[in-house]
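> sequence and predicted model, in that order:
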Amino acid sequence: MPDLRLAGRTAVVFGGGTTTGGPDGVTSIGAASARTFARHGAHVAVVDRDAAAAERTVAAVRAAGGDAVALVADVTDPGQVRAAVAAVVDRTGRLDVVQNTVGATVLGSVDDLTLADWHRALSLNLDSVFLTAQATLPHLLVRGGSMVNVSSTASIRWTGYPYPGYAAAKAGVNQLTRSLALQYADRGVRVNALLVGLVDTPLVYAQLAGNAAVEQVRAERDALSPTGRMGTAQDVADAALFLASDESRYVTGVLLPVDGGLSARAV
């Protein structure tokens, strides 16, 4: 029998679209998670501000025999978030798993960033989690469920990239995760975060690589990892599946590094 860890459940993945522009075979964490949840029996709602990106993920899910729907929403807009969540619940009658994957770096040191840059980093990476939690928690409380927030090792250590707004926002995600986990622990809702390290995703080439060649970017990032290689979006999706499923039924308030040991290294 297939190992359907999420059979009969509804999962919504915010930032689940399949982005283009990276090297062949490289995909986003949200898209990999949506495909993984569907492969394990969940009905998946893929929410993205880019309709085409959401549809690409849904097409991949359906091609593999899964069930998914694409929805368009900007996760920094409370009205759009509420509308997307309402559409999901209207369609399936329930909500069991929420994954907050939206994130973006805003490069620049403190003396370079404008206040608008700083606010943009906080809005994209932290406000978005607050808004999706606000909209989804009432539905998760109906029968219990799991929220998985995608954070970063940048939230707990220097990673070599000058993005203090991103780092601060992800640190905020960590504490929001813990606060929600403890507030709702006795009501059947679990909230955990993944601290993602050096992972090969389209974001790397769109936001961090500059004009460097793909081979150079990969070689440099592979060398920074204790394992000698970057992780993949699927590595993160597999960890998300664990946190979404009953296999982690007694796990909440955890900040789980998915970073090849990067966060454990002193230098």
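That came through fine.
> hey, let's count contacts and neighbours off CA atoms from now on
OK.
> in the stretch 101-250 of the chain, which spans are helices?
In the stretch 101-250 of the chain, the segments counted as helices under DSSP state H, counting those that start in this stretch are 115-122, 128-143, 164-183, 202-203, 214-224, 233-244.
> I'd like those helices as JSON lines, with distance to T252 appended.
Output for the helices of the stretch 101-250 of the chain, formatted as JSON lines (distance: least, Cα to Cα, whole Å):
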{"stretch": "helix 115-122", "distance to T252": "24"}
{"stretch": "helix 128-143", "distance to T252": "14"}
{"stretch": "helix 164-183", "distance to T252": "6"}
{"stretch": "helix 202-203", "distance to T252": "28"}
{"stretch": "helix 214-224", "distance to T252": "30"}
{"stretch": "helix 233-244", "distance to T252": "9"}
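> mind putting those in CSV, mean neighbour count and distance to P257 included?
Below are the helices of the stretch 101-250 of the chain laid out as CSV (neighbours: other Cα atoms under 10 Å; distance: least, Cα to Cα, whole Å):
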stretch, mean neighbour count, distance to P257
helix 115-122, 17, 21
helix 128-143, 19, 19
helix 164-183, 21, 12
helix 202-203, 22, 19
helix 214-224, 15, 16
helix 233-244, 21, 9
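> pasting the second one now:
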Amino acid sequence: MRLSGKKALMIGAATGIGRAAAVQFVDNGADIVIADINLPAAEETIASLARSGRHASAVTCDVRDEASVRDAVSTAASQMGGIDTLVFFAGLQKLGHAEQFAAADWDAVFDVNARGTFLATKYAVPFIRRAGGGSVITTSSLAGLRGAPGMTGYAAAKGAVIAYTVALAQELAPDNIRVNSVLPGWIDTPFNNPAIALMGGVEAHGDVVKRIVPLGRQGTPDEVAPIYVFLASEESRYITAKQMMVDGGMAH
């Protein structure tokens, strides 16, 4: 029960890596609230959990809407009696080469990935400070460090998340609030479908993965989720401002 007593707000955790992390948070003793724009999927995830007496609920949250984020944070704090852990999973991929990339798509990618991360921390940090400290975990991507053709907008937004995480970690260190980011590589979730299409389909993507990933395959959400558990736990109490890569060895 590595997270016994923790009160975690998990934004964008209805599906994919976030869902896997929600399961592992509850399995490790945390109270959780999943805040997601897809409320039916969030409620389905909550219903699937083996709660063991822990609090687990779902609320609506559109990370593009400041009032929605503020209200979701306030509701989560009220339901759990506080927040000491914020985990942000919400993301958006829109791909295309820079000279053809629509400015509206650029704005949308930044609204969800970068601005959404900012809004979540803006409203959750006061509750974490009130709890005496805790952990903020953002989700960037290996693309935020390396980029790739056709991924300029997404890479730029995820790079902004990394920079924001490092700066916020320094800002909040005196409050005993640690801030770290998880950087998944190729993980087998529908979130990567736009990138797979850009690469020419499943077969072409599989060939690329075998060539560039030393472990020779995609990861699974269940293989990424334990990093979030670790960063939320007291085991990582001397770790802040870090980028935790889960990428099968791609960044080496």
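Sure thing, it's come through. Remember, it's a predicted structure, so these values are computed and weren't measured experimentally.
> fetch the TM-score of the aligned pair.
Overlay of the two chains. TM-score (TM-score structural alignment, normalised by the length of structure 2): 0.93; 250 aligned residues with a Cα RMSD of 1.8 Å.
> quick one: closest of the helices of the stretch 101-250 of structure 1 to A83 of structure 1.
With Cα to Cα as the criterion, A83 of structure 1 lies closest to helix 128-143 of these, at 9.1 Å.
> so how far is the closest one off the chain centroid?
15 Å (Cα atoms, centre = their mean, to the nearest Å).
> got the contact list for that helix?
Contact with helix 128-143 of structure 1 is made by 75-78, 81-82, 85, 94-98, 100, 102, 146, 149, 173, 176, 187-189, as judged by Cα atoms under 8 Å, 6 or more residues apart in numbering.
> do stretch 29-42 of structure 2 as well
1-15, 22, 25-26, 46, 54-63, 72, 76, 80, 90.
> may I see the PyMOL selection of the buried members of the residues you listed?
Buried members of those can be picked out in PyMOL with the line below, counting by 16 or more other Cα atoms under 10 Å:
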select buried, resi 2+3+6+7+8+9+10+11+12+13+14+15+22+25+26+46+54+55+56+57+58+59+60+61+62+63+72+76+80+90
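> which ones are touching T101 of structure 1?
Going by Cα under 8 Å, 6+ apart, T101 of structure 1 touches 13-16, 29-30, 149-150.
> can you redo the residues you listed as CSV with distance to D50 of structure 1?
Shown next, in CSV, are those (distance: Cα to Cα, whole Å):
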residue, distance to D50 of structure 1
V13, 13
F14, 11
G15, 9
G16, 10
I29, 15
G30, 13
N149, 20
V150, 19
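> can you list which of the residues you listed are found in helices?
In helices, judged by DSSP state H, the following of the contacts of T101 of structure 1 are found: 29-30.
> report the two of the contacts of T101 of structure 1 separated the most.
G16 and N149 (12.8 Å).
> buried members of the contacts of helix 128-143 of structure 1 into PyMOL, please.
Of the contacts of helix 128-143 of structure 1, the buried ones can be selected in PyMOL as follows, counting by 16+ other Cα under 10 Å:
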select buried, resi 75+76+78+81+82+85+94+95+96+97+98+100+102+146+149+173+176+189
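> inside strands: which ones of the contacts of helix 128-143 of structure 1?
When DSSP state E is applied, the contacts of helix 128-143 of structure 1 are split such that 97-98, 100, 146, 149, 189 fall in strands.
> between those residues, which is closest to A223 of structure 1?
N149 (27.0 Å).
> so what's that closest one up against?
Per Cα under 8 Å, 6+ apart, neighbours of N149 of structure 1: 99-101, 129, 173, 177, 191-194.
> give the equivalent position in structure 2 for it.
N149 of structure 1 maps onto T138 in structure 2, with residues paired by TM-score structural alignment.
> its match - nearest residue in space that isn't next to it in sequence?
Nearest non-adjacent residue to T138 of structure 2, counting by Cα to Cα, 6 or more residues apart in numbering: S181, 4.6 Å away.
> could you look up the SS state of the residue mapped onto G8 of structure 1 from structure 2?
By TM-score structural alignment, G8 of structure 1 lines up with G5 in structure 2. Following DSSP: H, G, I helix; E, B strand; the rest coil, the label given to G5 of structure 2 is coil.
> for the nearest residue to G5 of structure 2 once chain neighbours are set aside, give its distance to R2 of structure 2.
Leaving aside its chain neighbours, G5 of structure 2 sits nearest to A30 (5.9 Å; criterion: Cα to Cα, 6+ apart). Distance, A30 of structure 2 to R2 of structure 2, by Cα to Cα, to the nearest Å: 8 Å.
> cool, and D107 of structure 2?
D107 of structure 2 is 38 Å from R2 of structure 2, where distance means Cα to Cα.
> same check, this time on A148 of structure 2
37 Å.
> ok, now which ones touch the equivalent of A84 of structure 1 over in structure 2?
Alignment note (TM-score structural alignment): A84 of structure 1 maps to A72 of structure 2. If you count contacts by Cα under 8 Å, 6+ apart, A72 of structure 2 has them with 35, 59-61.
> could you do V189 of structure 1 as well?
Residues near V189 of structure 1 by Cα under 8 Å, 6+ apart: 140-141, 144-147, 181.
> looking at these, which one is closest to V106 of structure 1?
Nearest member of these to V106 of structure 1, counting by Cα to Cα, is M147, at 25.2 Å.
> was I right about Q80 of structure 1 contacting D74?
Yes - Q80 of structure 1 is within contact range of D74, at 6.2 Å (criterion: Cα atoms under 8 Å).
> please pull up the equivalent of G260 of structure 1 in structure 2.
Using TM-score structural alignment, the partner of G260 of structure 1 in structure 2 is G248.
> the nearest residue to that match once chain neighbours are set aside: how many residues sit nearby?
Leaving aside its sequence neighbours, G248 of structure 2 sits nearest to L215 (Cα to Cα, 6+ apart; 5.3 Å). By the measure other Cα atoms under 10 Å, the count of residues near L215 of structure 2 is 14.
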